Structures are given as structure tokens and as C-alpha cells.
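**Q** no FASTA, just this:
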């Protein structure tokens, strides 16, 4: 039985992963630990095979007063946790990074491939990237480091932009018809991917995503359909969106383009256990 320690007691990814492993009750045991106080430093990590590090600040802030906190939590705490895990004999450390290390989405087509260099556009993305760089040197045959850079994660009770779009789908009669493409990752697909990474004791850099790219407009329409709402997509707002998108990043965040080239996300076992329509059904029902 694999013994897994998850950092971040309130983590959406962490709690969802534990729930997913409930499908395999005899294969894994899960414990959570909070890193908010210094008491975690006294805990014994040596009893665990894997540390899944999902503790961190997940939302993007532009408040310069928050910058130091982002680096302390997302970078420094990650490195300190990894160092403790290695020193105490943990075999694998899995770090949840983000596609945000590549910067923002774009109004133009934007495809990330294996040659794309990270160019973070804010201190959230930079703190994640610096955390990656800070733990890479700890990787060894006896301490395997797996870094996961997921795109937008969504699912039942998720936070971020998805629930805002889902709410819009249920109340708006019209929604902009924009032909964009986004990589996304349903929480079940991510949970299965992490499970496989644990099983195979992987190390390296990983880019999981759903099989399908997603258009924001089509996603809203599908969400509306599961609520028996007939939302109409229209291009009448597109000129205005193009105009204000230059000045307001939120437009590109919602309607911009940002995808992983699909071959980057292939794995030796299938982790994409939910197709797009099923993920929306499970999220919305």
C-alpha cells in the first residue's frame, strides 16, 4: 500500500484526489497536513512514500503588496517541504505547478509545445516557476520529483473562472460567440493522472489535459443545455471585446487562446477517463 501525504488541508485538488482514490481502498492511504503554522516541521515524513504538494496560493493577484507572500508560500515553502521530504526518506515528491508559467492567454492562436520557454507575466506564475527551479536539483534515483503543469482545472465545487461562466450560462439569454481554444483539465482526469504518476514512481515534467480543446462559448452553451436553458451565441459583441481586450486582461483570460500541443499530454496509460460533455454533466448535475 502506498502511503501519501498531501500538503494543504483545504486544497480542492488534494481533497478531490483523496476522493478519487476511494475507488482503490486497498492500494493507497492518505493523510493531510497543513503548512500554515510551523508545527508541520516537527511531523515525521519518513512514514510516507509520496508527498503531493498542492499547498499554495492559487489565485492571481495584481496587488503589489501580495508579491512577497506569493514567493514565501509558492516558492520558499515548496522548496522547504521538498528538502524535508528528501531528508526523511520520502521516495517521490509531486509538485502542482501551472500552465501560468507560460504567461497569459492571447487573442491570437497560442500553442505551447516542448520548445516553448516559460515567460511568466505575473508574480503568481513566476513564483511557481521559481519553485520548480528550486526543487529540480533535489531529484535523484531515490527521490523522484514530478512537476505537473496543468491548464485550467474544473469540476464539481471548483473555484476560479469556471463557476462564474456556469452562472452566466444559467442567467444570460445571449453570450459572445468567440472561436477560441483552451486546454482544460477535469478534476477526475487530473486525479487519475496523479494516481498513475504515483504508481509508476515518475519523475520529470508533465502536461496533462483533456482530450478536447475547449471553446469558451461552446462550453457555456453546453452548460446551459444541462440546465435546460437555451442561450444564444452571437458575434454582435465581438468588435467590442476585441477593442477592450487590448486594455483589460480579463477579456483575454476568458476568451483568449492557450493550449498545449496534444502530443505533450500523452501518457503510457490512459488518464483521460472523462470526455468533455461528461465532465460538464458531472460538474453541473
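**A** Okay, I see it. No experiment lies behind these values; they were computed from the predicted model shown.
**Q** hey, let's count contacts and neighbours off CA atoms from now on
**A** Noted.
**Q** would you list every one of the helices in the stretch 51-200 of the chain?
**A** Under the criterion DSSP state H, counting those that start in this stretch, helices of the stretch 51-200 of the chain are mapped to 67-70, 77-87, 123-136, 161-171, 187-199.
**Q** Turn the ones you listed into TSV, including distance to residue 228.
**A** As requested, the helices of the stretch 51-200 of the chain are exported to TSV (distance: least, C-alpha to C-alpha, whole Å):
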stretch	distance to residue 228
helix 67-70	41
helix 77-87	44
helix 123-136	38
helix 161-171	9
helix 187-199	24
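**Q** here comes the other one, which I'd like you to weigh against the first:
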């Protein structure tokens, strides 16, 4: 039986990874939480930690573990209020991650899977010129910088200790339980709110939660994943307009889209101090997952349409 330590189990990705791994009789899971809960199966050991930083003691939780999936992080937020956001991101995402990795290596963990972010590559691409996994990083904000620095530190730990490190950089993740802008989009569509997004010709790569989890599970054991960095998406890039139409169909509430030109939306958003939001709606961000496909023989198991239907069904059920 393989014992696996999971962090970030209360988050969207960590929770889904736990659900996937817990159905296998060959896995014994150690779920790391900040507060204790009782809704885990008997095969899961719950380890409580107050905070994840450079001082966290992991000894008891790591005992007997052969692998770690580190999904916990101080996540990127739209309206940052910290006076020193880079310091705060580094405390959790860099110092916390490297502290866990060092103790994992000392405990004999064979493989450390780190959930990073596409923000390590940057904030946007020119249509037709996607990011590649091994391209030079170009993070533009504190969150992306902290993830890049964590990656660099993990590679050094792998070099010194022999523990295998696998880095996965997801694009925007959506699926059952998704929050933030994607959830707001579903709310607007479900209410039939007219949206001025009917003429957006960008290209964006997204990744369904089920596809990301499938890659994480693959990277836990695939020999070729050792000490590699992978980008992950659904393999089907969409414009914002296409995404809204597909999501509306999945919800059974056809999107009511007004053909407002992108330049007009970007200008208005800039004047209102919402330039970052306009970049997400109108800008492009594409990734090339050919390395992931070829090195691992991996294909996204869910199509965009299937994943959107699952997401929509969960949204509808939660509103009943």
C-alpha cells in the first residue's frame, strides 16, 4: 500500500485529488488540514497544522509516506490588501513549500508533486504563440514570483537529495465547486443577464478539474515524470465568447451576448481601474501541452463540453 501526504485538501484541487485517490484500495492518505473535520473515509489519516510556513513540523504526518502532493498555497487574489504581498506569498508558497520538501526528503519520500501556476510563465500570450513548459519564466505579480521561487528551490532540493520533484502548472481551473470569476459567470448566465462579451476573439487555455486531477495522479507514479515541469490544459482553446456560449448551453440558459468590440471593453475597464479583469476577459493565454502528452502518453480524459456539463450540473444542484 502506498501512503501519500496531501496538502490543501480543503481547496478545490486538493479536495478533488483526495476524492480520486481515496477510492483506490492501494492508497493510504494523510490529509493535511488547518482545522479537523470528520467527513473523511477511514483510509484517510487527518493531520492538523496551524499554518504552513518555514517552521511547520511535518514529522508525524510524513511518517511512512512515499509521495507528497502539495496543493496548499497562499493563492492569488484580485484585490490584494497586504502592505507587502510578496513577503506574505513567500512565507507560505516558498518557505512553507521548501520546508515541507526538505523534511519529506529526510523522511524518505520518493516523489514530491508540486501544484504551481501558469503565472510562472507570465500573464498572457499573443494568439498562436503559446507558453511552453521549459520556456524562460516571466512572472509579473507576487503570486507568480513566489511560485517560481518555490519551483527553483524544489529543483535544488531534488538535485541535492535525490527526491524526485514533479511540477505542474495549471491554467485556469474550473469544475464542481469553482469560485471567483468563473462562478460569477455562471450566475450571470443562469439569470439571463445580457453581457457585452459577444465579440471577443481571444484564445484562452483552461483546464477542467477532472483533467488536472488525472494528470496529478499520473505524475505520482509515471517514471518519465521525475524532475519534470508540465503545463496542463483541456487541449482545446476557447475565446471568452465561445466559453460563455458553451457554458450557457450546459446550464440550459443560452448566453445573451452583446457584440461590443474588445478595444472598447479594454478602454472602459482601464478607466474604471479594472485593467486586470479586462485582460482576463479580452486577452489571450494559451499553453502548449505537447510535452505533457508525449512524455507521459497523457490525454485529457474530459472534453470541454463534458467538463462544462459536469460543472453546470453541480452549480444547478447547489442552488436547489
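**A** That came through, no problem. Just so it is clear, the structure is predicted and the values come from calculations on it, not from any experiment.
**Q** what's the TM-score here?
**A** Superposed pair, TM-score by TM-score structural alignment, normalised by the length of the first structure: 0.91. Supporting alignment: 284 aligned residues with a C-alpha RMSD of 2.2 Å.
**Q** For residue 36 of the first structure, find the nearest of the helices of the stretch 51-200 of the first structure.
**A** helix 77-87 (9.9 Å; C-alpha to C-alpha).
**Q** Off-centre distance for that closest one?
**A** Averaging C-alpha positions (C-alpha atoms, centre = their mean, to the nearest Å) puts helix 77-87 of the first structure 21 Å from its chain's average.
**Q** same deal with stretch 187-196 of the second structure?
**A** Computed by C-alpha atoms, centre = their mean, the chain-centroid distance of stretch 187-196 of the second structure equals 26 Å.
**Q** any idea how far residue 88 of the first structure lies from residue 283 of the first structure?
**A** 39 Å (C-alpha to C-alpha, to the nearest Å).
**Q** Comparing these two, which residue is more hemmed in?
**A** Neighbour count, other C-alpha atoms under 10 Å: between residue 88 of the first structure and residue 283, residue 283 has more, with 18 against 14.
**Q** Under the alignment, what does the more buried one map to in the second structure?
**A** By TM-score structural alignment, residue 283 of the first structure lines up with residue 311 in the second structure.
**Q** from what I can see residue 74 of the first structure touches residue 125, true?
**A** No - the pair residue 74 of the first structure / residue 125 is not scored as a contact, 9.5 Å apart, by C-alpha atoms under 8 Å.
**Q** quick one: secondary structure of the match of residue 283 of the first structure?
**A** Under DSSP: H, G, I helix; E, B strand; the rest coil, the three-state class of residue 311 of the second structure is helix.
**Q** Can you name the residues that contact it?
**A** Residue 311 of the second structure makes contact with 174-177, according to C-alpha atoms under 8 Å, 6 or more residues apart in numbering.
**Q** can you check residue 70 of the first structure too?
**A** For residue 70 of the first structure, the contact set (C-alpha under 8 Å, 6+ apart) comprises 57, 123-124, 127.
**Q** 7 Å instead?
**A** 57, 124, 127 (C-alpha atoms under 7 Å, 6 or more residues apart in numbering).
**Q** on that earlier part again, from residue 208 of the second structure, how far out is the match of residue 283 of the first structure?
**A** Note on residue 311 of the second structure: its distance to residue 208 of the second structure, by C-alpha to C-alpha, is 9 Å.
**Q** can you tell me the helix or strand for the residue in the first structure sticking out farthest from the centre?
**A** In the first structure, counting by C-alpha atoms, centre = their mean, residue 236 sits farthest out from the average C-alpha position, at 32.5 Å. Residue 236 of the first structure belongs to no helix or strand when assigned by DSSP states H and E.
**Q** Please identify the residue in the second structure that aligns with it.
**A** Using TM-score structural alignment, residue 236 of the first structure pairs with residue 260 in the second structure.
**Q** Nearest spatial neighbour of that match, chain-adjacent residues omitted?
**A** The shortest distance from residue 260 of the second structure to any non-neighbouring residue, by C-alpha to C-alpha, 6 or more residues apart in numbering, is to residue 196 (5.4 Å).
**Q** can you pull the contacts of the most centrally placed residue in the second structure?
**A** A centroid search over the second structure (C-alpha atoms, centre = their mean) returns residue 170, at 4.6 Å, as the residue closest to the centre. Residues near residue 170 of the second structure by C-alpha under 7 Å, 6+ apart: 117-118, 207, 231-233.
**Q** quick one: the residue lying closest to residue 256 of the second structure once chain neighbours are set aside from residue 100 of the second structure, how far?
**A** Leaving out its chain neighbours, the residue that sits closest to residue 256 of the second structure by C-alpha to C-alpha, 6+ apart is residue 194, at 4.8 Å. Residue 194 of the second structure is 47 Å from residue 100 of the second structure, where distance means C-alpha to C-alpha.
**Q** Of those two, give the one with the bigger neighbour count.
**A** Taking neighbours as other C-alpha under 10 Å, residue 194 of the second structure and residue 100 compare with residue 100 leading, 24 against 13.
**Q** quick one: stretch 141-157 of the second structure aligns where in the first structure?
**A** Mapped onto the first structure using TM-score structural alignment, stretch 141-157 of the second structure spans residues 122-138.
**Q** List the buried residues of that stretch.
**A** Neighbour counts over stretch 122-138 of the first structure (16 or more other C-alpha atoms under 10 Å) mark 122-132, 134-136 as buried.
**Q** residues in contact with it?
**A** Contacts to stretch 122-138 of the first structure, defined as C-alpha under 7 Å, 6+ apart, come from residues 60, 67, 70-71, 74-75, 78-79, 82, 97, 100-101, 120.
**Q** need those in CSV with distance to residue 178 of the first structure, can you?
**A** Shown next, in CSV, are those (distance: C-alpha to C-alpha, whole Å):
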residue, distance to residue 178 of the first structure
60, 24
67, 33
70, 33
71, 35
74, 34
75, 36
78, 38
79, 40
82, 42
97, 28
100, 22
101, 25
120, 25
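**Q** Filter the residues you listed down to the buried ones.
**A** Among those, those scoring as buried are 70-71, 74-75, 78-79, 82, 97, 100-101, 120 (criterion: 16+ other C-alpha under 10 Å).
**Q** So which of those residues is the closest to residue 113 of the first structure?
**A** residue 101 (13.2 Å).
**Q** Next up, the contacts around the aligned partner of that closest one in the second structure.
**A** Using TM-score structural alignment, the partner of residue 101 of the first structure in the second structure is residue 120. Contacts here follow C-alpha under 7 Å, 6+ apart; on that basis residue 120 of the second structure touches 137-139, 144-145, 147-148.
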